[in-house]
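Asker: Pasting a predicted model and its sequence here:
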Amino acid sequence: MSGLTLWTNKEISKLKRDIDGLYDRMCRDFGISQLMDSLREGPLVNITETKDSFVVKADLPDLDPEDLNVSVTDDLLIIKGEKREKISYKTDGIKHIGSFSSRVRLPSRVKIGNVRASYKEGVLEIVLPKYRASASLSVKILKK
C-alpha cells in the first residue's frame, strides 16, 4: 500500500475550489445561467420553533408554486421543486430545467394532517403543528 497518497483537507478544499472555478468559467463561456448551480444544492431553509409548531421558510425566488412539492412524514420534511428558464437568442430559445430536493429533519414529530404551506414573494412558508403525545396514564399494578 505504499503507492497510496493521503490528501489533507486543505488539498481537497483547493481541488474543490479549482473545479468550481472551472465550472463557473464554463457556464459564463456558454451563457448558462448560474441558476442551475444554486438549485443544485437546494434552497436556503430556516426553521423556527413556536410553542405549538415548527415554521420552515425556504427562499425560492422566481418559482411557480405549481412547480413545488412538499411532503411530510412524522419528523421529515421534503421540499422538491423544478425551475424552468428560457433563454432567447435571435434564432432560437434554449430551455433549461433545474430541479432540487431538500430533506429537513425536524426536531420532533408533527401532525401531518394539519400541515399548511404558502408561497409569497419568493418565500415558501410551511407551518408544521407539533405532535403532542396523549397525557401519561398511571397504571395500577395488580397483585396476583
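Answerer: That came in fine, so what should we check first?

Asker: contacts, neighbours, all on C-alpha from now
Answerer: Will do.

Asker: which helix in the protein runs the most residues?
Answerer: helix 9-30 (DSSP state H).

Asker: can you give me the strands in this structure?
Answerer: 44-49, 53-59, 68-72, 76-88, 93-105, 116-120, 123-129 (DSSP state E).

Asker: Apart from its chain neighbours, what residue comes closest to the residue nearest to the spatial centre of the chain?
Answerer: In the chain, the C-alpha nearest the mean C-alpha coordinate belongs to Ser102, at 2.7 Å (Cα atoms, centre = their mean). With sequence-adjacent residues excluded and distances taken as Cα to Cα, 6 or more residues apart in numbering, Ser102 is closest to Ile79, at 5.2 Å.

Asker: Comparison target below:
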Amino acid sequence: MTTPVRRRNGGAMQDRPLGWTRNPLREFDQLLGEMSGLIESTVGGAAPAVAWTPLADVRESDDAFHVEIELPGVKSKDVDVEANGQELVVTGEVKEKQREGVLRRSTRRTGSFEYRLRLPGEIDAERIKGQLSDGVLTITVPKAEIAKPRHVEISETSGSTESSG
C-alpha cells in the first residue's frame, strides 16, 4: 500500500509571477477592519439599536441654524436634545397607545428614535431653544459670535506713492 505524498506549497508558488504570492483580499480585509474600528469609535461598541430616524429640515440664517423635526404624537417630556461641539443629537421615544380590540393594521412608527446632525460651524450651545408644536419640534441653534459673517470695510487711499528715478 502506498501512502500519499504531501507536497509543500512553496514549490507551486515559485512557478507563479511575483504578484500572485500575496493574498489579493488582504488589503480589503485591512480596510474593512479599519472602517469597523472607526465606526465603533464614533458610535461606540455597545450602542443601543435605534429603530428609526425622523424626517427633518435644516435651514441656515445669518445668525442661527433652524432644525424642524417631524415628531407626530410625541410629548415634549419624551424628547431629549443635546449639543456637543458642532453636533446636535435629538433622541426620544414614540410610545405605543393602549388600544382596545384587535389591531388589524398599523403603519405608525413607534419606539426609540434618534436624529443626529453635524453643523458646519461653531454654535452657541448655551442659547439653543426648542419648541414642540403640532407634531413638529423646532430647534434654533444660534451661531457662535466667531462664526457669524462680518462685513469688512475697505478704505481707499487717494494718490499714488510711486517715485521716479
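Answerer: Arrived safely, thanks for sending. Just so it is clear, the model here is predicted, and its values are computed rather than measured.

Asker: got a list of what the counterpart of Tyr119 of structure 1 in structure 2 touches?
Answerer: Superposed on structure 2 with TM-score structural alignment, Tyr119 of structure 1 falls opposite Leu132. Residues in contact with Leu132 of structure 2 (Cα atoms under 8 Å, 6 or more residues apart in numbering) are Lys75, Ser76, Thr138.

Asker: One more: Glu49 of structure 1?
Answerer: The contact partners of Glu49 of structure 1, by Cα under 8 Å, 6+ apart, come to Val55.

Asker: What does Phe113 of structure 2 correspond to in structure 1?
Answerer: Per TM-score structural alignment, the equivalent position to Phe113 of structure 2 in structure 1 is Phe100.

Asker: does its match really touch Val70, like I thought?
Answerer: No: with contact defined as Cα atoms under 8 Å, Phe100 of structure 1 and Val70 do not form a contacting pair (11.9 Å).

Asker: which residues touch Arg109 of structure 1?
Answerer: Contacts of Arg109 of structure 1 (Cα under 8 Å, 6+ apart): Asp74, Asp75, Lys130, Tyr131.

Asker: Buried only: go through those for me.
Answerer: Asp75, Lys130, Tyr131 (16 or more other Cα atoms under 10 Å).

Asker: Could you export those as JSON lines, including distance to Lys14 of structure 1?
Answerer: Output for the buried ones among the contacts of Arg109 of structure 1, formatted as JSON lines (distance: Cα to Cα, whole Å):
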{"residue": "Asp75", "distance to Lys14 of structure 1": "36"}
{"residue": "Lys130", "distance to Lys14 of structure 1": "43"}
{"residue": "Tyr131", "distance to Lys14 of structure 1": "45"}
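
Asker: sorry, back to before: can you report how many residues lie near the match of Phe113 of structure 2?
Answerer: Using other Cα atoms under 10 Å, Phe100 of structure 1 is surrounded by 17 other residues.

Asker: cool, Asp67 of structure 1 as well?
Answerer: Neighbours of Asp67 of structure 1 using other Cα under 10 Å come to 12.

Asker: Of the contacts of Arg109 of structure 1, just say which sits nearest to Lys10 of structure 1.
Answerer: Of all these, Asp75 has the smallest distance to Lys10 of structure 1: 35.7 Å, by Cα to Cα.

Asker: so where in structure 1 does the helix or strand Leu32 of structure 2 falls within end up aligned?
Answerer: Using DSSP states H and E, Leu32 of structure 2 sits in helix 26-43. Across structure 1, nothing matches helix 26-43 of structure 2 (TM-score structural alignment).

Asker: could you say what helices and strands that helix packs with?
Answerer: Helices and strands touching helix 26-43 of structure 2, as assessed by 3 or more Cα pairs under 8 Å, 6 or more residues apart in numbering; DSSP states H and E, are absent.
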